[in-house]
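> Turn this into a model:
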Amino acid sequence: MAGDAHARTGNARDARGEAGERDERVPGNVLVPIGALLLGMLLAALDQTIVSTALPTIVSELGGMEHLSWVVTAYMLASTAATPLWGKLGDQYGRKRLFQTAIVIFLVGSALCGAAQDMSQLIAFRALQGLGGGGLMVLSMAIVGDLVSPRERGRYQGLFGAVFGATSVLGPLLGGLFTQHLSWRWVFYVNLPIGVVALAVIAAFLRIPGKSTRHVIDYLGTFLIASVATCLVLVASLGGTTWGWGSAQIVGLGVLGVVLAVAFVAVERRAAEPVLPLTLFRIRTFTLSAVISFIVGFAMFGAMTYLPTFLQVVHGVSPTMSGVHMLPMVFGLLLSSTLSGQIVSRTGRWKVFPVAGTGVTALGLLLLHQLDERSSTAAMSGCFLVFGLGLGLVMQVLVLIVQNAVSYEDLGVATSGATFFRSIGASFGVAIFGTVFASRLGGKLTDAFQGAQLPPGVSVDALESDPRGIAALPAALRPSALHAYASSITDVFLYAAPVALLGFVLAWFLKEDRLRGSVTAPDVTETLASNPVQRSSYDEVCRALSVLGTREGRREIYREITARAGYDLLPAASWLLLRIKRYGWAEPGVLAERITVPLTVVIEAARQLEERRLAERRGLDLVLTAQGSEVANRLAQAREESLAALLGDWWGPDRPTDLIQLVKDLNAELCGSERERPHDGRAVTRLS
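Predicted structure coming up:
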């Protein structure tokens, strides 16, 4: 009787507590602010790709084809340099206000870009936009760690990676649509309503726990590394075009870059928290991966910047359709990234992918060089696909092998370091591609029109600045002009091929160390970001272990710990046993209503516990027997040992306290969150 009454009152409380229990699985109070964070990430990610298909129209209206590359480079340099600074400031002073500040800076930059009247203004405003964009990226992902538990963190951060994946496809298409049907200025104005919505939602709904981490921020190191990168990019973009290679300006920039690099090394050796620890370069795998990442960024973003110009100017494709034509490259990248990541995670073998990836990328560049004004759509799509396949094979694996090569303390900074070099490579590649294109175009147009009578108002200089002038040429001269543009653009791919081949050679020197259990290929979309997202070592391990938050992951971990403990139990029986150990009791029927485990599985697990005399009934509840308590203790120990084994040599004698706490948190969350109440609201009686 007492048990029946007990059950009835429990069921009444269950009805009241059901919504709260479901919120524990999918926390509604978290979904709204995370949606706003996704909007912020969308803004920053979209502006890396949406501009590419609008660039030919922008330079036609504003002039300055030779400065086309700087519209992309200014944004990337500013966001790359600002990223580590935003991360540290967010840790120290709180992320909510800083995130709102980043949105405001980004929106101001967007509005100014849309109103720009010449190329110099647009380039300057793009840099301002990039400063805000760097903050949007790093802070949005860091705030996820403030809002959700360790087990769920990687899953939510995967959503942000998916935003990058979506923008890599949607960016060129949206850029073309806005340019063709509205104006290129809407490429920037579209950010304003999205940003205002994100600001309002963040202000109203984002509640971050009050905590901060004191940092010694490496302002000088951040400034110096940004200055070195800027000097290198200026030399690459202005040398041989605006100024001669032997001119005082170019030589001066080169010398200044070297001096600043020496100063950066000196500062980083003394910095308490260096923006890029020099000790990482003592690890051969990190150094080689950094160089190969630089090469991948060089090839990828250089090509993505100039392929729309080739399609729109040479083949007369509309801005929208130029985005469609580039989809084979994006799909090839996504396909090979996904397959390579799965293969590496299952086999533990990875070296073949950077070797094959750099080789196929070099082949793709050589194929792109073969394109001309007569190439068919099928031929162009095939070349784009090969190029994308090559990039995808190497991009994702580089992040993985860097994580596998470093100690736990350096995991976060090494991960962001790998993508930092890819971002610098992207800036450098776009600048080099621009220099080669501009220097080749003038000479080829001059040769094409040598001895020809050009119409009034049409000159070689005018055609260099505005390709729309080709339409004003006599029909007999247009093919020569188109060929000059085509060969000037495809020549840049020929110049990039040896750089990719250098990556191919370096990839052979990578040492294929055995993968740690916790090092799994990151979600493919997480590797598409060109900017280094500063995440801590703790966050990186949370992402890697977030598979434990899936039903399949939990089933596998319970199967493993049962075997490790030496028992022959169903995975669900082990889980139920540990849940009873934690709460003191469990009512199987009610429990199945509140969680994602099917009722049949819970009932079967409960029956096995009763048959083995590991648990017994008290009314409708199951409680542990003395033997069951002993088995549960052994399973709990095996579960912690299993989690520790995933961390490999990171779980050494000197393991840091945050890693110890992470294992404890995950251990507890595998049978329910620390915040979770028992499934019918009754008081908890622990059986330790």
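> alpha carbons only for contacts and neighbour counts from here, please
OK.
> In this structure residue 205 contacts residue 32, no?
Yes. Counting by CA atoms under 8 Å, residue 205 touches residue 32, with 7.1 Å between them.
> Please provide the structure for the following sequence as well, for comparison with the first:
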Amino acid sequence: MNIHKKTNRPFVLISVMLAMFVGAVEATIVSTAMPAIAAELGGFSRYSWIFSSYLLMSTVTVLIYGKLADLFGRKPIFFIGMSIFLIGSILCGFAYTMEQLIVYRLIQGLGAGAVMPIATTIVGDIYSTKERAKIQGYLSSVWGVSAVSGPVIGGLIVQYMDWKYVFWVNVPLGLLAMAGVFFFLQEPVIERKVAIDFKGAALLATSLSIILFWLVEGGQAFDRTSLLSLFLVVFGIGLFTLFIWTERRAADPMMPFAIWKNPVILYANLVSLTTGGIMIGVSSYLPTFVTGVMEQPAIIAGFTLTAMSIGWPIASSVAGHLLIRFGTFKVSFAGGLSLIIGGMLFVLMTGGSGPLWAAFSSFFIGVGMGLTSTAFIVTIQGAVSREHRGSATAANMFMRNFGNTIGAAIFGAVLNGSLLTIFKKKELDYEVNDINLLLTEEARSTLPVFKMEELQHALDGSLQWVYIAVLVFAVISMLLILRIPRGVVQYDDN
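Got it, this is the predicted structure:
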């Protein structure tokens, strides 16, 4: 089935990259503006939910959108998802309370679940496997550009305009992406009976929402050992088990488990889960180490993190060429090795190592992410037919998002637990929130020298445990990569 002739591939690629940029830049641009938003709207205690609500909805819906794209075509589902995302973006700018903003971010996330997987699936449809391997470098560059430009755009908007435009800047870009896909992408007519698995979709959305809520809020809104925590875990896992049981009997399941029988897809998705955890561990806590322990300004902390965003697209571009010649195993093995090197450098890092050490460590993690993510997405898309490509792509992205959530919960628990242990062991009368005093030069200047040294020592020691956990995730990733079949995989481009 050749749809390349009628489709203007360069214009579709530009439109897809624009859509991906809108989705990718959302996280960094909003993070930069959040202090200004919290200052105006209040409700600092709900600060984390601005991010969690978006993450929850986009993670929960990604699998559903992937299946709907297989059933009804990429264009209509892409338009629905992008439209919901843009409506949510417009509403976010009109929020007058933190609670309103959380609700509007939920709407934004509901649409965002469609943007990334369907944009990537469209590329899988219009390019052959060999072309796709090379084109992934362009797609991955979107992440690097968004990581560098997001904080700059957000900072300029907050300083010279109003934080509302942080959300509204998405609208013209999203409309341009939609116009490009509408006019230049031609899809084949789907000539099969459509049966929507409503029961599976409902069970999937409900079970994942409960599990993700437990991961995000556990230890904060409620104790992880409480009865409520136990109920959420049992209920969430029970519903997910029922989802699997239902899908195995459905005529046209929301999640076709047959594709997971392919060992390349199985282990690629499992590694995406662990690398998702690594990514959130580095991006969340490296700036804290650089500002709090190394006493560097925020711009230097941003530079150390940007190194990961530079390594990612460079490695991704190289991976496309290596993949055709050496196959999935060797490319992903090289990626796993880079992740372990980066993890080891983080473990060995001390307050006196300097920001360049942190940047090099971050760069190796970026290279590992670029090599593995490109190898996996190209291989997965080539290993399934067009009818299952949307679901297969969405499943891989879901696993990475789920890894982000699991990683955030684990690393947050490790950091807070370690800080409290150190405070208790040394009989220091501090709380976890006292670490905030280390994160700006103004706040540090108000601290007595002995108090600053005690807090820095506690933060340094606690973040070491976080980086040990990151290294463990990297080792697990490598062990899973070793299970991927050797050789160059033969692809099916139907």
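> what's the mean gap between the longest helix along the first structure and the aligned bit of the second structure?
Looking across the first structure with DSSP state H, the single longest helix is helix 411-448. Taken over the aligned residues, the distance from helix 411-448 of the first structure to the second structure averages 3.3 Å (mean CA distance after the TM-score superposition for the first structure).
> Which neighbouring elements make contact with that helix?
Packing partners of helix 411-448 of the first structure (3 or more CA pairs under 8 Å, 6 or more residues apart in numbering; DSSP states H and E): helix 68-93, helix 219-238, helix 284-309, helix 377-405, helix 460-465, helix 478-507, helix 537-545.
> Which among the ones you listed is found nearest to residue 164 of the first structure?
helix 377-405 (13.5 Å; CA to CA).
> Show me which residues of stretch 360-367 of the second structure are buried.
360-367 (16 or more other CA atoms under 10 Å).
> Quick check: closest non-adjacent residue to residue 387 of the second structure.
residue 70 (5.5 Å; CA to CA, 6 or more residues apart in numbering).
> The one you found: what's it in contact with?
By CA atoms under 8 Å, 6 or more residues apart in numbering, the contact list for residue 70 of the second structure reads 386-391.
> JSON lines for these, including neighbour count and distance to residue 419 of the second structure?
Output for those, formatted as JSON lines (neighbours: other CA atoms under 10 Å; distance: CA to CA, whole Å):
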{"residue": "386", "neighbour count": "19", "distance to residue 419 of the second structure": "50"}
{"residue": "387", "neighbour count": "15", "distance to residue 419 of the second structure": "50"}
{"residue": "388", "neighbour count": "19", "distance to residue 419 of the second structure": "46"}
{"residue": "389", "neighbour count": "27", "distance to residue 419 of the second structure": "45"}
{"residue": "390", "neighbour count": "31", "distance to residue 419 of the second structure": "43"}
{"residue": "391", "neighbour count": "30", "distance to residue 419 of the second structure": "42"}
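> Among those residues, which one sits closest to residue 144 of the second structure?
Comparing the contacts of residue 70 of the second structure against residue 144 of the second structure with CA to CA places residue 390 closest, at 24.3 Å.
> What is the burial count for the closest residue to that closest one other than its chain neighbours?
Excluding the flanking residues, the one nearest residue 390 of the second structure by CA to CA, 6+ apart is residue 66, at 4.6 Å. A total of 32 residues lie near residue 66 of the second structure under the criterion other CA atoms under 10 Å.
> And for residue 16 of the first structure?
With other CA under 10 Å as criterion, residue 16 of the first structure counts 12.
> so it is in which element?
Using DSSP states H and E, residue 16 of the first structure sits within helix 2-25.
> For that helix, name the packing helices and strands.
Secondary-structure packing of helix 2-25 of the first structure (3+ CA pairs under 8 Å, 6+ apart): helix 588-594.
> after the helix it packs on comes which helix or strand?
For helix 588-594 of the first structure, the following helix or strand on the C-terminal side (DSSP H and E) is helix 599-611.
> and that next one, how far out from the chain's middle?
42 Å (CA atoms, centre = their mean, to the nearest Å).
> Pull up the aligned stretch in the second structure for it.
Using TM-score structural alignment, none of the residues of the second structure align to helix 599-611 of the first structure.
> Return the set of buried residues in that helix.
Buried, per 16+ other CA under 10 Å, within helix 599-611 of the first structure: 599, 601-603, 605-610.
> which of those lies closest to residue 448 of the first structure?
The closest of the buried residues of helix 599-611 of the first structure to residue 448 of the first structure turns out to be residue 601 (CA to CA; 76.7 Å).
> which residues sit in contact with that closest one?
Here residue 601 of the first structure is in contact with residue 572 (CA under 8 Å, 6+ apart).
> Could you do residue 381 of the first structure as well?
325-326, 328-329.
> Where neighbours are concerned, which of those residues has the most?
Of all the contacts of residue 381 of the first structure, residue 329 has the most neighbours under the rule other CA under 10 Å, reaching 25 neighbours.
> if I pick the corresponding residue of the second structure for that one, what's in contact with it?
In the second structure, the residue paired with residue 329 of the first structure is residue 308, using TM-score structural alignment. With contacts defined as CA under 8 Å, 6+ apart, the neighbours of residue 308 of the second structure are 359, 362-367.
> could you give the angle of the helix or strand encompassing residue 308 of the second structure to helix 355-383?
Element membership for residue 308 of the second structure, per DSSP H and E: helix 298-326. Interaxial angle, helix 298-326 of the second structure versus helix 355-383 (axes from the mean of the first three to the mean of the last three CA atoms, to 10 degrees): 40 degrees.
> Thanks a lot, see you next time.
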